[in-house]
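sequence first, then the predicted structure, then my questions.
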Amino acid sequence: MKETEASAGEAVERQRLRSRLVDLLNAYSSEANHIGHAFAGRHHMHGTDLHALLAVMHAERAGAPLTPGRLGEAIGLSSGATTALIDRLERGGHLRRIRESADRRVVHLRYGEAGMLLASAFFTPLAPRTDAVMERFDVAELQVVERFVQGMVDALVGYRNELRGRD
């Protein structure tokens, strides 16, 4: 009987945590979007521009810079729309097109110096706040959070890809 009560209690707690975590992830996403829109608005950028810059930044950090085609796939734009977006971001100093491969036809996108300076100036005041939160967790706890958030991102990307396949 005790084992059944314990597993029922665990199921209730699991459901409570599931609901709470989904609510928190939604709140985080919403707040991050508000901040992203504030950045885009202050710098006369479109929301899509911000998504593109984030995709380029993440790809660079991962050591796998994006090509224009991969950027278009990543943010769901046609080839023509991607070219217009890259042209706009390049004119603003946010992106650079670089030919760094032995195949000179391959173009990689890199974050531009001007774009990095703007982003740094805007987002640096946020860093102490997020650092203070992370300091409350030890390395093992942060590794669990990392696994969880990565799993959630993977789930969203998988679903987004399914939705694109239905178009």
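That came through, no problem.

for the rest of this, base every contact and every neighbour count on C-alpha atoms.
Will do.

distance of the residue minimising distance to the centre of the chain relative to A84?
For the chain, the residue nearest the mean C-alpha position is L54 (6.0 Å; CA atoms, centre = their mean). L54 sits 17 Å away from A84, going by CA to CA, to the nearest Å.

all helices for the protein, in order.
Along the chain, counting by DSSP state H, helices occupy 2-42, 47-61, 68-75, 79-91, 113-123, 127-135, 139-166.

quick one: these as JSON lines, columns for distance to R97 too.
Putting the helices of the chain into JSON lines (distance: least, CA to CA, whole Å) gives the following:
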{"stretch": "helix 2-42", "distance to R97": "21"}
{"stretch": "helix 47-61", "distance to R97": "11"}
{"stretch": "helix 68-75", "distance to R97": "9"}
{"stretch": "helix 79-91", "distance to R97": "8"}
{"stretch": "helix 113-123", "distance to R97": "12"}
{"stretch": "helix 127-135", "distance to R97": "29"}
{"stretch": "helix 139-166", "distance to R97": "26"}
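
put this next to the first one:
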Amino acid sequence: MERDGHDDTGQEIVRLLREVADGLGALAARFAARHGTHPTDIRALSCLLDARDTGAPLTAGRLGARLGLNSAGTTALVDRLERLGHVRRVPDAHDRRRVLVVLEETSVPFGRSVHEPLAERSAILLKGYDEHQLAALREFLEDVRAAVRQRT
């Protein structure tokens, strides 16, 4: 049952979110093709940039889980990124049994260039929202992210 157009608005927001996700995927695919790499490599670089920025480094297993890859696919990905000079494997200082996948500093600008133009435009757009709207946007996106992670 529809309440004051709430259901229609919700459906429209979900459709817009799907269009944004599709568009981001297409942007990453074009960027990857332009640079002779695979879209999964670009997704991995984004994950590794986030890990670097938050101070929460990733093991190969955690990187693979975020990307939805099995062990063999993850190994092939990390090997490929290592050959390209984008990452290196380093022993975890807190647990020598674990190996972390770390983004090379020389690859940070490359990794950022994937999303930087959109990030800059988004920052400008966000200035038009008040703190309550921003809190609602953040909560919605966090909930969607959690739903995606739960599904994968």
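Cool, the structure landed. What you are looking at is a predicted structure, and each value in this text was computed from that prediction instead of being measured.

got the contact list for whichever residue in the second structure pairs up with R96 of the first structure?
Aligned by TM-score structural alignment, R96 of the first structure pairs with R88 of the second structure. Going by CA atoms under 8 Å, 6 or more residues apart in numbering, R88 of the second structure touches E82, V101, V102, L103, E104.

in the first structure, which of those residues remain in contact?
Of the contacts of R88 of the second structure, the ones still in contact in the first structure (both residues aligned by TM-score structural alignment, their matches' CA atoms under 8 Å) are E82, V101, V102, L103, E104.

mind giving me the PyMOL command for buried ones among these?
Here is the PyMOL command that selects the buried residues among these (16 or more other CA atoms under 10 Å):
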select buried, resi 82+101+102+103
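
list just the nearest of the kept ones among the contacts of R88 of the second structure to R62 of the second structure.
V101 (9.6 Å; CA to CA).

residue in the first structure matching the closest one?
Checking TM-score structural alignment: V101 of the second structure goes with L109.

excluding chain neighbours, give the residue nearest to that match in space.
R97 (4.9 Å; CA to CA, 6 or more residues apart in numbering).

of the kept ones among the contacts of R88 of the second structure, which belong to strands?
When DSSP state E defines the strands, the subset of these inside them is V101, V102, L103.

one step back: any idea what the residue nearest to the centre of the first structure aligns with in the second structure?
Match for L54 of the first structure (TM-score structural alignment): S46.

do I have it right that its match meets S113?
No - the criterion here is CA atoms under 8 Å, and S46 of the second structure misses it with S113 at 10.2 Å.

so where is stretch 142-150 of the second structure in the first structure?
Stretch 142-150 of the second structure maps onto residues 150-158 of the first structure, going by TM-score structural alignment.

contacting residues around that stretch?
Residues outside stretch 150-158 of the first structure that contact it (CA under 8 Å, 6+ apart): none are found.

likewise for stretch 124-141 of the first structure?
L142.

span of it from start to end?
By CA to CA, the extent of stretch 124-141 of the first structure from end to end equals 25 Å.

over to stretch 80-100 of the second structure?
End-to-end distance for stretch 80-100 of the second structure: 16 Å, by CA to CA.

buried sites along it?
By 16+ other CA under 10 Å, the buried positions in stretch 80-100 of the second structure come out as R80, L81, E82, H86, V87, R88, R89, V99, L100.
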